[in-house]
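[1] Pasted the sequence and its predicted model underneath.
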Amino acid sequence: MDDLRKRLKAAIDASAHTMATLSREAGKNHAYIQQFIERGVPRKLPEDVRVLLSARLGMPETELGGRKPIIASYDPAEFDREVAPFEPGVSSLVPYEGRTANAMPDIDVSAGAGPGGLPLPHQLPHQSGVVYAADAIRGEVILPDYLLGEYTRAKAGRVHVVRVRGDSMETTLSSGDRVFVDTTDVAIGQGGVFVILDPDGEVLIKRLRKLPEGRIEIVSDNPKQASDNYAAEEIRIVGRAVARLCRI
């Protein structure tokens, strides 16, 4: 048993989870993780399983065989400078590592809850991933673990804070609200509110519903706004909106 598998087994033994429950939550058979640890099958964990285990066990994805995280650095004095193409940024697929421990990045890219949003500075060629330019990080948000844990099981580094723009999600969300987006949760399941990248490369926050024949309905909660639908491969899901910060 190599070091990776030893660390994974130790983390599971020290957690409230079992190999079987984690395997089922990953959509695999109950013996999947046990076979990986004890028999080395599969040789490498797929990305969706690494994301799940990282969120549930608090292990960095790099310790589970993932690539090294893209580290975001930001300097408020540099916010106005032009972003160079392909400049390293903040990925929704790896934990955020900023200046402050256990911080969530406040993304300076509005999520359109009306017609259109703002294009992301960078994108990953992955169905469920996007990359924000480092300059898009306007600051960091910190919540105590117990408070964040009331809304999501994800660690702070996998939660992004995104501002809402537009009125198509009224009364669920209002323009100017900030939503906390769990980037480890990209499964539509029974539906919910998600931040997505649409086929035109715009960031939207919409309610998603599965349709027959592999299509997804993009729903506006405001009845005055139209809904739409796309083939699943036409959109990218950034993550599920699990909480909001708003005025009262």
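    All right, it came through fine.
[2] CA only for contacts and neighbour counts going forward, please
    Fine.
[3] For L208, give me its contacts.
    I188, G191, G192, V193, F194, I216, E217, I218, V219 (CA atoms under 8 Å, 6 or more residues apart in numbering).
[4] with the residues you listed in mind, which one is nearest to Q123?
    The closest of the contacts of L208 to Q123 turns out to be F194 (CA to CA; 17.2 Å).
[5] Quick check: the residue lying closest to the closest one once chain neighbours are set aside vs T183, distance?
    Of all residues not flanking F194 in the chain, R240 sits nearest, at 4.3 Å (CA to CA, 6 or more residues apart in numbering). Going from R240 to T183 by CA to CA, to the nearest Å gives 7 Å.
[6] Next one for the comparison:
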Amino acid sequence: MSYPPQNPTQALQGPRARLLELSQGRGVSLAALSELLGRNPTYLQQFIRKGSPRKLEEQDRAKLARFFGVGEEELREAQENSYESTPKRRDAGEWVEVPRLDLGASAGPGRVAGGEGAFDTFRFSRRWLAEQGLERAQLSAIRVEGDSMEPLLNDGDEILVDRSPRPFRDGIHVVRLGDTLMVKRVASAGAGRVALLSQNLAYPPVEVAADEVEIIGRVVWKGGRV
């Protein structure tokens, strides 16, 4: 008995399926796209078929998105990423448990927002929080993705975000711009505008109207591997 051929994208999901669809639609091989990125010819074939690497590097996603004329978020892993109903921290005696969200804020072009939940907690001493001026802060922890905030924030760093309502002042913030979530230095640009600045000078500043940006919270602490 013979079976009809299967669509090669049916078993794939997310950015792998989308990248294969785009390459086939444009009639360009994965090997050629890999060389466009300065990678070995099997790089994207292994990404799509073997899941290695687990995700595309930020600069590779951006280059492919420009080539195909699509949004960079189409080549990101689809995760539940939002700040709509952030779990509250839990206080227990001398310790405070801060929710660690299954959520990444991109230090780059931006990450698509959806819904999120806490999958873990960080426990901080109440005394230490008071010493940092954070005893009344509404804290949650998320990870940094990408390299545009290096060397201040590195890919994989964990950051504490204070969501307490307060007047805006320049600093490092997690923000939502459209449907994307990112961590940037936010500075007033005058006349109702703000600038989203990267620490890595390879990334140019982005200036937008202040009402286009939702400031989720201020980054008040970071931690990461040495």
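    Thanks, I have it. Small disclaimer: the values here were computed from a predicted structure and weren't measured.
[7] how much space between the residue nearest the centre of the second structure and V112 of the second structure?
    Centroid-nearest residue in the second structure, with CA atoms, centre = their mean: S106, separated by 2.6 Å. According to CA to CA, S106 of the second structure stands 9 Å off from V112 of the second structure.
[8] now do D155 of the second structure
    Distance from D155 of the second structure to V112 of the second structure, by CA to CA: 17 Å.
[9] returning to that earlier point: quick check: the aligned residue for the residue nearest to the centre of the second structure in the first structure?
    Using TM-score structural alignment, the partner of S106 of the second structure in the first structure is G112.
[10] give the contact list for that match.
    So G112 of the first structure contacts L118, V164, R165, G166, E202, V203, L204, I205 (CA under 8 Å, 6+ apart).
[11] before we move on, what about T86 of the second structure?
    When contacts are counted by CA under 8 Å, 6+ apart, T86 of the second structure touches E116, G117, S140.
[12] Out of those residues, who's the most crowded?
    S140 (25 neighbours; other CA atoms under 10 Å).
[13] Surely it and G104 touch.
    No. In this structure, S140 of the second structure is not within contact of G104 by CA atoms under 8 Å, at 12.0 Å.
[14] okay, now K6 of the first structure: neighbour count?
    12.
[15] Looks to me like it is in a helix.
    Yes. Applying DSSP: H, G, I helix; E, B strand; the rest coil, one finds K6 of the first structure inside a helix.
[16] counterpart of it in the second structure?
    So, by TM-score structural alignment, K6 of the first structure is left unmatched.
[17] host element of the closest residue to K6 of the first structure other than its chain neighbours?
    The shortest distance from K6 of the first structure to any non-neighbouring residue, by CA to CA, 6+ apart, is to I37 (7.6 Å). Element membership for I37 of the first structure (DSSP states H and E) is helix 32-39.
[18] What lies in contact with stretch 174-183 of the first structure?
    In contact with stretch 174-183 of the first structure (CA under 8 Å, 6+ apart) are residues 92-93, 113, 152, 154, 158-167, 194-195, 238-247.
[19] if you set the cut-off to 6 Å instead, what comes out?
    Identification of contacts with stretch 174-183 of the first structure by CA atoms under 6 Å, 6 or more residues apart in numbering yields 92, 158-167, 238-246.
[20] Now the buried members of those.
    By neighbour count, with 16 or more other CA atoms under 10 Å, the contacts of stretch 174-183 of the first structure hold 92, 158-167, 238-244 as buried.
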